[in-house]
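K.L.:
No letters, just coordinates:
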């Protein structure tokens, strides 16, 4: 008996995975040291953003003569003239066009995908699995294959060059991933909650609104962040479907680069304005990024 017990103990110890040097070092240093290292990495990641901000608030002559880091000894060189010049070029209209494209796209993708994901996860209807496989297959379809057909369609309907045309294109290509992400999260909700609601006579729309949607807020919020950032930073779709009256900031900056390649004051200030809102959004909801990636993992 003692021999068998010793054999089992040796097997347990032999099968235990060996911890790496880095793992043992983390235990010795403690969580505080790890947090300090992560903070330093985060600050290092923000250095280019700080440099862009400084460049956007200095004159062209100063930027050509000195590096941006000299601002710590010469803070009087900062000025808002670059932003005034940028707004004089009509960049404000492009900013509002970006809002008009990004916000409706994000809302439509979340609303449609959440209802479709609930249907795929918890409703039984003919062809459900086949339709979901088609949705998953659409994930690998590149955007470029639809540019010419959609341009022809928009031209025939008179939508080409308008903001709705850009919004609809983003919604169409944002839905497959959104449905896949939310469906994988919704199937993890305990079935007993939904069955109890059905036994109480609650219709499907009420179950979705009162149970599934509130429990799915982490995945829905992370999806909203992803979708917002994708559309906000997009330039390909804007280059193809947006005209000068409906162009977002990405296309406006690209046109400024073509026309005024040496105007670093215009480009830097415009780039920082385009960057600041996604940056604020990231820091405000960064905890949802990890939850969103976990929601899309295999169940």
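P.N.:
That came through fine. Every value quoted in this text rests on a predicted model; they were computed, and no experiment measured them.

K.L.:
hey, let's count contacts and neighbours off CA atoms from now on
P.N.:
Noted.

K.L.:
Which residues are in contact with residue 285?
P.N.:
222, 225 (Cα atoms under 8 Å, 6 or more residues apart in numbering).

K.L.:
Report the separation between residue 132 and residue 194.
P.N.:
For residue 132, the distance to residue 194 equals 21 Å [Cα to Cα, to the nearest Å].

K.L.:
Run through the helices of the stretch 51-200 of the chain in chain order.
P.N.:
Remark: helices assigned in the stretch 51-200 of the chain by DSSP state H, counting those that start in this stretch are 60-65, 81-88, 91-122, 128-137, 147-157, 163-186, 191-199.

K.L.:
Turn those into CSV, including mean neighbour count and distance to residue 50.
P.N.:
Output for those, formatted as CSV (neighbours: other Cα atoms under 10 Å; distance: least, Cα to Cα, whole Å):
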stretch, mean neighbour count, distance to residue 50
helix 60-65, 12, 14
helix 81-88, 15, 16
helix 91-122, 20, 21
helix 128-137, 14, 40
helix 147-157, 13, 37
helix 163-186, 22, 31
helix 191-199, 13, 49
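
K.L.:
so which of those gets nearest residue 53?
P.N.:
Nearest to residue 53, of all the helices of the stretch 51-200 of the chain, is helix 81-88, at 11.1 Å by Cα to Cα.

K.L.:
roughly how far is the closest one from the heart of the chain?
P.N.:
29 Å (Cα atoms, centre = their mean, to the nearest Å).

K.L.:
Show me how far stretch 253-268 is from its chain's centre.
P.N.:
26 Å.

K.L.:
Mind listing what's buried along that stretch?
P.N.:
Neighbour-count burial for stretch 253-268 flags 253, 256, 264, 265, 266, 267, 268 (criterion: 16 or more other Cα atoms under 10 Å).

K.L.:
this is the other structure I want to compare:
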């Protein structure tokens, strides 16, 4: 045996692993009541409700359309819904008689001659003024814009008699240009307010880059502002067209028998022949279907304009 003792080295135990911390659980946000209600009802129930609402909205239109294609005797004897089971009641005789009436056809074209120029003038002037108030610097800009906003609260009834006297003095009373001018004057405050706020949301960097590239204000307005503002312009055009097309108060005062629109002509027919459904029903449906066609034709732009003001 050797005098030196051998020391046996044992391997040290591996260090204990520290348990990994448990992930912190973030409480799930509470669902809103509307989301909870939608989840309870389900997509099928929501679609059923929307279908019911659509039917309630379409039913008067369908009743007016079917009544306009039935004779006075059928309208007086039975309800319009009987035409669904008896299509033999329907004919185009009422529309033939309506378009043969020179007074109604003239009133229809008067409505077109009033509504279209008014809409175009309001949109063009408001677009120019909205761009000026939003991005151009000139003396009194804020004060003038406050005056424009203040005109929004002026009721149209206040200006009827004074403007009628003014138009009578300058020879515009009882004419189509007089009706157009009145609608343009009272449609501009809201139109300028709407487009100015929309144009002001356009990033300033885009306009500065266009100016640095040598673009004039007119070129910036036509090539940049108008394309970007197309949803707002389309929404304004739809609203203005509907307001003017369905107006009767202004036309009743400012238009004479030669320049009266369709709404005044139908009101005159109702006053003279209150039971003549064969004339009133097709005339009312004709007055209703044109705004519907315009709305559905520009529906995509209208929805974009509404959503642009609510979604950033």
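P.N.:
Cool, the structure landed. Every value quoted in this text rests on a predicted model; they were computed, and no experiment measured them.

K.L.:
Tell me how they score on TM after superposing.
P.N.:
Scored against TM-score structural alignment, normalised by the length of the first structure, the superposed chains reach a TM-score of 0.90; 290 aligned residues with a Cα RMSD of 2.2 Å.

K.L.:
Which one of the helices of the stretch 51-200 of the first structure lies nearest to residue 19 of the first structure?
P.N.:
Nearest of those (Cα to Cα): helix 163-186, 32.0 Å.

K.L.:
State the span of the second structure onto which the closest one is aligned.
P.N.:
Using TM-score structural alignment, helix 163-186 of the first structure corresponds to residues 176-199 of the second structure.

K.L.:
Alignment lookup: residue 275 of the first structure to the second structure.
P.N.:
Using TM-score structural alignment, residue 275 of the first structure lines up with residue 288 in the second structure.

K.L.:
Show the contacting residues for that match.
P.N.:
Taking Cα under 8 Å, 6+ apart as the definition, residue 288 of the second structure has no contacts.

K.L.:
For it, what is the enclosing helix or strand?
P.N.:
Using DSSP states H and E, residue 288 of the second structure falls within helix 277-297.

K.L.:
how close does the alignment partner in the second structure of residue 125 of the first structure get to residue 150 of the second structure?
P.N.:
Superposed on the second structure with TM-score structural alignment, residue 125 of the first structure falls opposite residue 138. Counting by Cα to Cα, the separation of residue 138 of the second structure from residue 150 of the second structure is 20 Å.

K.L.:
what's the answer for residue 240 of the second structure, then?
P.N.:
For residue 240 of the second structure, the distance to residue 150 of the second structure - Cα to Cα - is 19 Å.

K.L.:
Give me the neighbour count for the residue nearest to residue 184 of the first structure when sequence neighbours are not counted.
P.N.:
With Cα to Cα, 6 or more residues apart in numbering as the criterion, residue 184 of the first structure has its nearest non-adjacent residue at 5.9 Å, and that residue is residue 296. Using other Cα atoms under 10 Å, residue 296 of the first structure has 17 neighbouring residues.

K.L.:
again, but for the one 3 residues further on
P.N.:
Counted by other Cα under 10 Å, the residues lying close to residue 299 of the first structure total 9.

K.L.:
Quick check: it vs residue 226 of the first structure, distance?
P.N.:
21 Å.

K.L.:
Next: residue 260 of the first structure.
P.N.:
Taken as Cα to Cα, the span from residue 260 of the first structure to residue 226 of the first structure is 32 Å.

K.L.:
Over to residue 72 of the first structure?
P.N.:
35 Å.

K.L.:
Also residue 238 of the first structure?
P.N.:
Distance from residue 238 of the first structure to residue 226 of the first structure, by Cα to Cα: 18 Å.

K.L.:
got it, and residue 251 of the first structure?
P.N.:
From residue 251 of the first structure to residue 226 of the first structure the distance is 20 Å (Cα to Cα).

K.L.:
These two: who's more crowded?
P.N.:
Legend: neighbour count by other Cα under 10 Å for residue 251 of the first structure and residue 226, higher for residue 251 (24 against 19).

K.L.:
name the element that one belongs to?
P.N.:
helix 249-259.

K.L.:
Residue 102 of the first structure pairs with which position in the second structure?
P.N.:
Looking across to the second structure (by TM-score structural alignment), residue 102 of the first structure lines up with residue 115.

K.L.:
Test my guess that its match contacts residue 238.
P.N.:
No: Residue 115 of the second structure lies out of contact with residue 238 (Cα atoms under 8 Å); the separation is 10.8 Å.

K.L.:
Need the overlap of contacts for these two.
P.N.:
Going by Cα under 8 Å, 6+ apart, no residue sits against residue 115 of the second structure while also sitting against residue 238.

K.L.:
circling back to that earlier point, quick one: the residues in the second structure that the helix holding residue 251 of the first structure pairs up with.
P.N.:
The aligned range for helix 249-259 of the first structure is 262-272, by TM-score structural alignment.
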